[in-house]
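1. pasted the sequence and its predicted model underneath.
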Amino acid sequence: MMSEQPAAVKLIGWFGSPYAHRAEVALRLKGVSYELIMEDLSNKSDLLLKHNPVHQKVPVLLHGDRPGICESLVIVEYVDEAFDGPSILPSDPLARAAARFWASFMDTEFRESMWMALWADGEAQAAGAMETKAKLTLIEGQLTEGKRFFGGDTIGYLDIALSGIAHWIGVFEEIAGVRLLTEEEHPTLCRWAKEYTGDETVRECLPDKDRVVAALAPRKELYVSIAKALTGHK
């Protein structure tokens, strides 16, 4: 009798997406073989539109003939539960809840202030920069002294959720000409960022910074226009 073959895993992503990176790291940490399907975001495929008709964004995880799984952190949790391998989320319920809280903080409150700090101008930019640095201090406070990563000595859920700080914030700083994360103000967070980006599993799916800068720099005017719109609503 033949043994049942594991369902194929495919990930729809884009090389410069910090959200697709989250999904890739989770799959690699669990040792899951997968096919990476690179999406053309200027001409979205029928596959993407079929499996993420609501937001039409990457990443989307396809596992066998199941419906597509959308949203990066939802994918990370699914991968943690669906596949064998080292746990990504903390086992302790309180630690798990805290990790989810700070992941949400990253994707809502931090992202909004960072956007203003990078792309607004005048008083709005100054206020955004001050707020972003204060939030970086709050995030830095979650790093336990003597531990390499947020979850301990190995990469976990919160490290993945905050990976945009480790790599992509530098991309946007270069395009915008603004410095937000510095060793003088946040030495522990900068140390963590080096640990994260230097990890062997992470490096396997971490896009080259110069390539990401080249790909995103032409969008600068769009980013600025969005910041202006946000300023008008405040």
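-> All right, it came through fine. On a predicted model such as this, the values are computed, not experimentally measured, just so you know.
2. could you use CA atoms for every contact and neighbour count after this?
-> Will do.
3. in the protein, which spans are helices?
-> 18-29, 46-51, 72-82, 93-105, 111-119, 122-140, 157-161, 163, 169-176, 187-198, 200-203, 209-216, 220-232 (DSSP state H).
4. list the helices and strands the second one packs on?
-> The contact analysis (3 or more C-alpha pairs under 8 Å, 6 or more residues apart in numbering; DSSP states H and E) places helix 46-51 against no helix or strand.
5. may I see the buried residues of it?
-> Judged by neighbour count using 16 or more other C-alpha atoms under 10 Å, the buried positions of helix 46-51 are 48, 51.
6. again with the last one
-> In terms of neighbour count (16+ other C-alpha under 10 Å), helix 220-232 has its buried residues at 223-224, 226-228.
7. from those, which is closest to residue 132?
-> residue 227 (14.6 Å; C-alpha to C-alpha).
8. for the closest one, give me its contacts.
-> If you count contacts by C-alpha atoms under 8 Å, 6 or more residues apart in numbering, residue 227 has them with 115-116, 119-120.
9. in addition, the following structure is provided for comparison:
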Amino acid sequence: MWVVYRTSGEEQEKAIEDTLEMLKVMEEDGLGRDNKFFGGDNIGIVDIAFGQIAQWLGVIEEVVGVKMLEAHKFPRLHAWIKNFKEAPVIKENLPDRDEMLVSFKRRREMLLPSSQD
């Protein structure tokens, strides 16, 4: 997902395909049908490892202008994100989304040549 953020053009298109494939694997193989989290009903190490998706992917999508994590394609991941972000220990420690947007936009402008989007 970070390659989507750091690139443009054909390289970004390939990175989007790779990210969608990763999300598909997480959706189909990582989350059980009735699991609230990856390990069941409680947050575990896998949830923490994938926690960046819960907050950061949405910011990256907005900065780049590409929607990858669509609810109709990834309903279990959407439910997981909601559950994860609502857990008190997570909710209290999430970075401010608006501040992330400003920072990510500024950083992306520095990463990409000015002739690219």
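-> Sure, I can see it. All of these numbers come straight from a predicted model, not from anything done at the bench.
10. quick one on the thing from earlier: between the contacts of residue 227 of the first structure, which is nearest residue 197 of the first structure?
-> Distances from residue 197 of the first structure to the contacts of residue 227 of the first structure, taken as C-alpha to C-alpha, are shortest for residue 115 (22.4 Å).
11. mind telling me what residue 91 of the second structure corresponds to in the first structure?
-> When the first structure is aligned by TM-score structural alignment, residue 91 of the second structure is paired with residue 203.
12. could you check how far that match is from residue 195 of the first structure?
-> Distance from residue 203 of the first structure to residue 195 of the first structure, counting by C-alpha to C-alpha, to the nearest Å: 11 Å.
13. neighbour count for the two, which is higher?
-> Neighbour totals were compared for residue 203 of the first structure and residue 195, and residue 195 leads with 16 against 13 (other C-alpha atoms under 10 Å).
14. nearest spatial neighbour of that one, skipping sequence neighbours?
-> residue 148 (6.9 Å; C-alpha to C-alpha, 6 or more residues apart in numbering).
15. pretty sure that neighbour sits against residue 154.
-> Yes: judged on C-alpha atoms under 8 Å, residue 148 of the first structure makes contact with residue 154 at a distance of 7.2 Å.
16. mind checking which of those two has more residues around it?
-> residue 148 (19 against 14).
17. picking up where we left off before, and the match of residue 91 of the second structure, how far from residue 172 of the first structure?
-> Taking C-alpha to C-alpha, one finds residue 203 of the first structure at 19 Å from residue 172 of the first structure.
18. ditto for residue 215 of the first structure
-> 11 Å.
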